[in-house]
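Enquirer: Coordinates only, no sequence provided:
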């Protein structure tokens, strides 16, 4: 399993997850991501930076970022970004075309519940094209087991399946709103059976159990939300 944090999280060196993905927050510059990756590397952990195409200024900036992270990791997670375009790149494809991340193991994003305005099928088609340079896909977290199964069955890349770490139901609802899947989670929590299941808080163990044997599953990717405990 891998763990996803923000630059504001202080991860102990003895965390159970060796590989730590570092989110590039919309309000932060690249310096925050690079500093957190250096900090994790110094602790003996393996950082994997998010590189948001929307936030990279130009080809020179892309090469500078790659040069900064190369001593720390040879694995990166390339995303478009969820804010407005700030630089020269509108897509991950354009960022990759600079050649800055040649020699890195590249991950890209996937969305079991869809990524509006794209249909599910369009999202899978985009992933098929990205197999030219990507070696794995990291998904947005979901609690919709049917959507997860459909995505795993269709993915052209090995899947790092996103799951939220243990948290309260209030926290779960707040995280869902931040990630844009609040309607899905609200619907799930409207079912009395699910309320009973999570009466003492949300635990992703049932998702792990349901999908751990799927042939397209490479690993589980745990969204920490401040909780660094192992699943």
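Expert: All right, it came through fine. What you see is a predicted model; the values in this text were computed from it and never measured.

Enquirer: drop to CA atoms for contacts and neighbour counts, all remaining ones
Expert: Will do.

Enquirer: List of residues touching the host helix or strand of residue 47?
Expert: Residue 47 belongs to strand 46-52 when elements are defined using DSSP states H and E. With contact meaning Cα atoms under 8 Å, 6 or more residues apart in numbering, strand 46-52 is reached by 18-24, 33-34, 37-38, 40-41, 72-73, 75-81, 92.

Enquirer: From these, which land in strands?
Expert: Applying DSSP state E to the contacts of strand 46-52, the entries found in strands are 19-22, 75-79.

Enquirer: Use this one as the comparison:
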């Protein structure tokens, strides 16, 4: 799909949206369960908390983390990395444990990083098409979005994957939302949102936001994920290559998004936080920004 060349510009007199910071979601790894317990008072009750599927972590640890999320009064959303699942039996075992022990009803399905699948699932669509999600009572599926593209996947393929997933999820009667890779610049995000809506995808969108962290940490994650970090973007976000150990937060990015996004035009858009600088630091930032 062709992308717009113009960033959305709010009309004079438009009301600034204040809903983005409401109903936000946040991400943890299986190792972050203890940190989540310590930061529980900084995160709104009922917040959707995603538990990632990282290499080197065992299934029981991922299930235990999801169970802890549930026990703390949040909504656990377990990631499924399709190419890291070694067999259909392994996926069934994982889903069964998530549902029986953590009362999971939401998952987030992504292809994953391996160049070649370790089992029968080549991508997220293969997991969705398997029929196993609904077999185990999953009612909502998160899928990924890439406003600035993917370092290994072309934009036409990304657009096809998005619309194909929507088609099969709707066919199966499963609810879904789209969570994006994190960004430093609102302009490509807003253009992408407009293109998503033009493509007929009207599901809730969760825009990836990097939580406050050192400039060095943010740059490391950006390089790993292929996120745009031109000098102009860095300055706009508040990053300085000469101050690698200083901290930077997403204040300007969130303000730009709130100004640009009009619910009547862009639909249901929320924020999804990647707590690169730690859960407590991200939780404190959200609490202060929300005041």
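Expert: Right, received. Where do you want to start? Everything numeric in this text was worked out from a predicted model, so none of it was measured.

Enquirer: before we move on, the earlier item: right, and the pair among the ones in strands among the contacts of strand 46-52 of structure 1 with maximum separation?
Expert: 19 and 79 (18.1 Å; Cα to Cα).

Enquirer: matching residues in structure 2 for the longest helix that structure 1 contains?
Expert: When structure 1 is parsed with DSSP state H, its longest helix is helix 30-42. Using TM-score structural alignment, helix 30-42 of structure 1 lines up with residues 59-71 of structure 2.

Enquirer: Off-centre distance for that stretch?
Expert: The chain centre lies 19 Å from the centre of stretch 59-71 of structure 2; the measure is Cα atoms, centre = their mean, to the nearest Å.

Enquirer: now the most centrally placed residue in structure 1, nearest residue through space, not along the chain?
Expert: With distances taken as Cα atoms, centre = their mean, residue 138 lies nearest the centre of structure 1, 5.0 Å away. Nearest non-adjacent residue to residue 138 of structure 1, counting by Cα to Cα, 6 or more residues apart in numbering: residue 160, 4.6 Å away.

Enquirer: What residue in structure 2 is paired with that neighbour?
Expert: Using TM-score structural alignment, residue 160 of structure 1 sits opposite residue 206 in structure 2.

Enquirer: aligned partner of residue 111 of structure 2 in structure 1?
Expert: Per TM-score structural alignment, residue 111 of structure 2 is aligned with residue 80.

Enquirer: My understanding was that residue 158 of structure 1 contacts residue 218; is that so?
Expert: Yes. Taking Cα atoms under 8 Å as the definition, residue 158 of structure 1 is a contact partner of residue 218 at 5.5 Å.

Enquirer: what's the following helix or strand past the strand holding residue 47 of structure 1 aligned against in structure 2?
Expert: Moving toward the C-terminus from strand 46-52 of structure 1, the next helix or strand (DSSP H and E) is helix 59-69. Counting by TM-score structural alignment, helix 59-69 of structure 1 pairs with residues 88-98 of structure 2.

Enquirer: By how much does the matching stretch deviate from structure 1 on average?
Expert: If you overlay the two and look at stretch 88-98 of structure 2, the average distance to its match in structure 1 is 1.9 Å (mean Cα distance after the TM-score superposition for structure 1).

Enquirer: from what I can see residue 82 of structure 1 touches residue 26, true?
Expert: Yes. With contacts counted by Cα under 8 Å, residue 82 of structure 1 reaches residue 26, the gap being 7.4 Å.

Enquirer: Quick one: neighbours of residue 250 of structure 2, just the number.
Expert: The number of residues packed near residue 250 of structure 2 is 23, by other Cα atoms under 10 Å.

Enquirer: so how far is the strand holding residue 47 of structure 1 off the chain centroid?
Expert: With Cα atoms, centre = their mean, you get 10 Å for strand 46-52 of structure 1.
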